[in-house]
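Q: next one to model:
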Amino acid sequence: MTPAAMRLTVRTLAAIAVVLLANVVGLASYTYFGFYNVAATEQDWDLVRWSLETIRNNSIERHAGHNVSLDRSLDDPEMIRTGGLHYKEEGCVYCHGGPGISRAEFAKNMQPEPPDLKKAAATLDDAELYWIMQNGIKMTGMPAFGPTHNQEELWAMVAFTRRLPEMSQSEYEKITEVSEGGGHQQAGGEDHAPATFRK
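A: Now for the predicted structure:
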């Protein structure tokens, strides 16, 4: 490479570096000084939405741990019923809806909008669903149920979520119907799960 060509290459690289630095400083200033609108009535920029979704999906995949095995099947009707009762009583239905049940109006105005679990569950494995229910997801409105639910209850919620895509409205109503004089008791954060549910 001739000295002239080398100087041109150096100038070009320097110009690119200056432009990139200016963009970074400009974006940082734009966000730091409050120009970025965080109102839920405004859609996020495509880049922001893509970044948050990518961070979320990769984080769930990394932290969930995929060696979880259960001796008890998630098709167990009693597990599905227990999960359904929690789904109804904890208010999950307001954000995610259910068979024949629309989400609450406020959920439609959340950013990001809570997913339709009938579709979202198909993209996640059992360990990922469990991790999400146990830990929640920052900046989405999804709470962590781990501090208030034991492992058996969390797995029951996973079992119910797995059943959602093929569940009819009448089946949903039957599963989530609270029997007279009771329903089910909250665990209060204590872990009484049998060994088959422990990771």
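
Q: every contact and neighbour count from this point should use C-alpha atoms.
A: Fine.

Q: got the contact list for R81?
A: 156, 160, 175-176 (CA atoms under 8 Å, 6 or more residues apart in numbering).

Q: to check against the first, give me the structure of this:
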Amino acid sequence: MNRTAKTVLATLGVGALLAVLAAFSVIYSGVFNVAATVEDAPPLRSVLVATREASIWRHARDIQAPPLGGAGQMERGFRIYREWCVMCHAPPGRPVPPMAKGLNPEAPAMVEEAEEMSPAELFWVTRNGIRFTGMPAWEASLSDTQIWDVVAFMRTLPRMTPADYDALDRRVPRAGDATNVQ
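A: The predicted model follows:
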């Protein structure tokens, strides 16, 4: 190995060691503020969003969605969404719910997400959650069938007006109602 190659390798080695030391300094000094009230710098936010989107696409790509929108499926999904999701994901035409105001990153508007994401991606996110956000993994609480019901409901959100949502809310019994037959 010639002298130039040795110098380049030594420089790269020293650079890598300095990068590791800098990372440990940031991690263990507490200088990086992890408070949810701190906005991420735009470059960091871009990296995090790109990482999230690529991961969702990769992990959902082989999921085969069942037929969606069957008899009662959307209403079953609505019941679950109304009970467990609206605390963070506002229904059509509604303001951000109080629970969601402190989330960083903020919970996405499902009206837009349901239009942009495939059913498989919606299923994967709902089932597995998103690490480092407020999105839990619902696989511990819901069956895959129930998650697909929620996906069927979410797919209707882009076409749903606030009046449509209110009508559905009035028509579909709440959990625990004497008239609630599942």
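
Q: biggest helix in the first structure by residues?
A: helix 3-32 (DSSP state H).

Q: whichever helix or strand comes after that one packs against which elements?
A: Sequence-wise, the next helix or strand downstream of helix 3-32 of the first structure (DSSP states H and E) is helix 46-64. Applying 3 or more CA pairs under 8 Å, 6 or more residues apart in numbering; DSSP states H and E, one finds that helix 46-64 of the first structure contacts helix 126-135.

Q: so the helix it packs on matches what in the second structure?
A: Per TM-score structural alignment, the counterpart of helix 126-135 of the first structure in the second structure is residues 119-128.

Q: after superposition, how close is that stretch to the first structure?
A: Compared with the first structure after fitting, stretch 119-128 of the second structure has a mean deviation of 1.3 Å; criterion: mean CA distance after the TM-score superposition for the first structure.

Q: before we move on, the earlier item: and which of the contacts of R81 of the first structure is nearest to D46 of the first structure?
A: In terms of CA to CA, no member of the contacts of R81 of the first structure lies closer to D46 of the first structure than F160, at 32.9 Å.

Q: what kind of secondary structure is the closest one in?
A: helix (DSSP: H, G, I helix; E, B strand; the rest coil).

Q: that older thread, quick one: distance of the longest helix of the first structure to the chain centre.
A: 37 Å (CA atoms, centre = their mean, to the nearest Å).

Q: stretch 117-131 of the second structure too?
A: On the basis of CA atoms, centre = their mean, stretch 117-131 of the second structure sits 7 Å off its chain's mean C-alpha point.

Q: and stretch 170-182 of the first structure, by the same measure?
A: Counting by CA atoms, centre = their mean, stretch 170-182 of the first structure is centred 26 Å from the centre of its parent chain.

Q: tell me the buried residues in it?
A: Neighbour-count burial for stretch 170-182 of the first structure flags 172-173, 175-176 (criterion: 16 or more other CA atoms under 10 Å).

Q: same thing with stretch 134-153 of the first structure?
A: Of all the residues in stretch 134-153 of the first structure, those buried under the rule 16+ other CA under 10 Å are 134-137, 144-146, 149-153.

Q: just give me the closest of these to L70 of the first structure.
A: E152 (10.7 Å).

Q: please pull up the equivalent of the closest one in the second structure.
A: By TM-score structural alignment, E152 of the first structure lines up with T145 in the second structure.

Q: what about that match, distance to P162 of the second structure?
A: 27 Å (CA to CA, to the nearest Å).

Q: just A5 of the second structure next, same as before
A: 66 Å.

Q: if you count what's nearby, which of those two comes out ahead?
A: P162 (13 against 10; other CA atoms under 10 Å).

Q: OK, contacts around the counterpart of that one in the first structure?
A: Matched to the first structure by TM-score structural alignment, P162 of the second structure sits across from Q169. Residues near Q169 of the first structure by CA under 8 Å, 6+ apart: 98-101.

Q: 6 Å instead, please
A: By CA atoms under 6 Å, 6 or more residues apart in numbering, the residues touching Q169 of the first structure are 99-100.

Q: and for A127 of the first structure?
A: The neighbours of A127 of the first structure, taking CA under 6 Å, 6+ apart as the test, are 64, 66.

Q: please redo it, this time with the cut-off set to 8 Å
A: 64-68.

Q: can you tell me which of the residues you listed are buried?
A: Buried members of the contacts of A127 of the first structure, scored by 16+ other CA under 10 Å, are A64.

Q: and the contacts of A127 of the first structure, which is closest to A120 of the first structure?
A: For the contacts of A127 of the first structure, the minimum distance to A120 of the first structure (CA to CA) is 16.0 Å, reached by A64.

Q: so the closest one makes contact with N135?
A: No - using CA atoms under 8 Å, A64 of the first structure makes no contact with N135, being 9.8 Å away.

Q: ok, now how distant is T51 of the second structure from R3 of the second structure?
A: Taking CA to CA, one finds T51 of the second structure at 40 Å from R3 of the second structure.

Q: looking at the two, which has the bigger crowd around it?
A: T51 (11 against 8).
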